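Student: coordinates only, no sequence provided:
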């Protein structure tokens, strides 16, 4: 028996307990490896793309957006859900960058893929580095998005992550992977 088989839960039944735009809450009845039964609820949401966008001079295109769950403005990076039919994640990253910021990328390369909160959700975030980003159009925001766009020096963004001023997990993950692996991620 492999570790996966030894640790796997068996789903006896599953249903969507709550639906809303952007995610669902799923309720599973499961049997644990020791044979006991319990229930488990989790957030079910589509995969997302996150973009670390650099301008030609090395600054980073950043966004400020209200986040109701934490009750404050979030300083972060462009990100958004992968839509049905998005077979090319790099194209989805380009689209999200353009829609949220009005910037167009000269190139887009994969950085990493993570499961940011796999204890409570099935989220998968695909991070990309975009280079030579230039303003090219107006933002094309969703009805519930209100986003301010700015550029910041990369070192300033890193300092904000170190100091705890940049708290968005997607942005911090992108910066950490970029610092660890740079263009070889």
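Tutor: Perfect, thanks for sending it. Keep in mind it's a predicted model, so treat the numbers as computed, not measured. Numbers count the residues shown, from 1 in each chain.

Student: switch to C-alpha atoms for all contacts and neighbour counts from now on
Tutor: OK.

Student: just the strands in this structure please.
Tutor: Applying DSSP state E to the chain gives strands spanning 10-20, 23-31, 37-44, 48-53, 59-67, 72-76, 79-81, 103-104, 107-114, 125-131, 134-135, 147-153.

Student: residues of stretch 175-184 that come out buried?
Tutor: 175, 177, 178 (16 or more other C-alpha atoms under 10 Å).

Student: and what of stretch 130-138?
Tutor: 130, 131, 132, 133, 134.

Student: what sits up against it?
Tutor: Residues outside stretch 130-138 that contact it (C-alpha atoms under 8 Å, 6 or more residues apart in numbering): 51-56, 98-99, 101-109.

Student: one more pass at 6 Å, please.
Tutor: The set of residues external to stretch 130-138 that reach it, using C-alpha atoms under 6 Å, 6 or more residues apart in numbering, is 52, 53, 54, 55, 56, 102, 103, 104, 105, 106, 107, 108.

Student: please pick the buried ones from these.
Tutor: Buried among these by 16+ other C-alpha under 10 Å: 52, 53, 54, 55, 102, 103, 104, 105, 108.

Student: which one of these is nearest residue 13?
Tutor: residue 52 (39.4 Å; C-alpha to C-alpha).

Student: any idea how far residue 150 is from the nearest residue to that closest one once chain neighbours are set aside?
Tutor: Leaving aside its chain neighbours, residue 52 sits nearest to residue 129 (4.8 Å; criterion: C-alpha to C-alpha, 6 or more residues apart in numbering). To residue 150, residue 129 is 17 Å away according to C-alpha to C-alpha, to the nearest Å.

Student: and these two? Which one has more around it.
Tutor: residue 129 (24 against 12; other C-alpha atoms under 10 Å).

Student: second one coming, line it up with the first:
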């Protein structure tokens, strides 16, 4: 290990996350402080119906903008089954249930300062059953686009959410390997 934790103290906590400050010693002996945001696992879902992809538009307080992104989130519950979480987020945010959920991989969201893992799923065989948003999600708007339109939004900066961009990258790699027979 290149960084040794000497001590750790929680400096903030709410229902969604905690922040801790760790006193550290680097491998070269230099002491320091490391701030870490701890959050439970979350999921991001790619709802794909033929050539249409479904997105969520919502206001993101930290950047004071409405943003387009794939459905994603967490339940502030440790040790939840990732597929159950992904199905729940899909239903809450889009109103869709999925006949099939394909696990594409796991990503650390921003491990330079946060400890939160995100599970990536492809959702197909979609059936609309009505939305079930959390109180904080009252302003969600369901949008759809063709895959070509969606990819253009990724390229032109309309969509800047790194989780959405990275999840789509995993999907494209998975799809390419499905087509070539590589595992």
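Tutor: Cool, the structure landed. This structure is a prediction, so every number in the text was calculated from the model and none was measured.

Student: biggest helix in structure 2 by residues?
Tutor: helix 162-180 (DSSP state H).

Student: what about it, distance to the chain center?
Tutor: Taking C-alpha atoms, centre = their mean, to the nearest Å, one finds the center of helix 162-180 of structure 2 at 14 Å from the center of the full chain.

Student: same check on stretch 23-41 of structure 2?
Tutor: 24 Å.

Student: equivalent range in structure 1 for it?
Tutor: Counting by TM-score structural alignment, stretch 23-41 of structure 2 lines up with residues 29-47 of structure 1.

Student: so which of the strands of structure 1 is nearest residue 92 of structure 1?
Tutor: strand 48-53 (7.0 Å).

Student: okay, the angle between the closest one and strand 147-153?
Tutor: Taking axes from the mean of the first three to the mean of the last three C-alpha atoms, to 10 degrees, one finds strand 48-53 of structure 1 and strand 147-153 inclined to each other by 40 degrees.

Student: what does strand 48-53 of structure 1 rub up against?
Tutor: By C-alpha under 6 Å, 6+ apart, strand 48-53 of structure 1 touches 60-61, 78-82, 93, 125-130.

Student: with distance to residue 160 of structure 1 as added columns, please give the contacts of stretch 130-138 of structure 1 in TSV.
Tutor: Output for those, formatted as TSV (distance: C-alpha to C-alpha, whole Å):
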residue	distance to residue 160 of structure 1
52	15
53	17
54	17
55	19
56	22
102	24
103	23
104	25
105	24
106	26
107	26
108	24
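
Student: list just the nearest of the residues you listed to residue 41 of structure 1.
Tutor: Nearest member of these to residue 41 of structure 1, counting by C-alpha to C-alpha, is residue 52, at 31.8 Å.

Student: distance of that closest one relative to residue 32 of structure 1?
Tutor: In this view, residue 52 of structure 1 and residue 32 of structure 1 are 40 Å apart by C-alpha to C-alpha.

Student: and if you look at residue 22 of structure 1?
Tutor: 29 Å.

Student: so if I had to pick from these two, which one is more boxed in?
Tutor: The residue with more neighbours, out of residue 22 of structure 1 and residue 32, is residue 32; 16 against 9, by other C-alpha under 10 Å.

Student: burial check on the nearest residue to the more buried one once chain neighbours are set aside, number of neighbours?
Tutor: In this structure, residue 32 of structure 1 finds its nearest non-sequential neighbour in residue 9, 4.9 Å apart by C-alpha to C-alpha, 6+ apart. By other C-alpha under 10 Å, 16 other residues sit near residue 9 of structure 1.

Student: for the one 3 residues further on, same thing?
Tutor: By the measure other C-alpha under 10 Å, the count of residues near residue 12 of structure 1 is 12.

Student: that one -> structure 2?
Tutor: By TM-score structural alignment, residue 12 of structure 1 lines up with residue 6.

Student: dump the residue contacts of that match.
Tutor: 23, 24 are the contacts of residue 6 of structure 2 under C-alpha under 6 Å, 6+ apart.

Student: tell me how far it lies from residue 38 of structure 2.
Tutor: Residue 6 of structure 2 is 18 Å from residue 38 of structure 2, by C-alpha to C-alpha.
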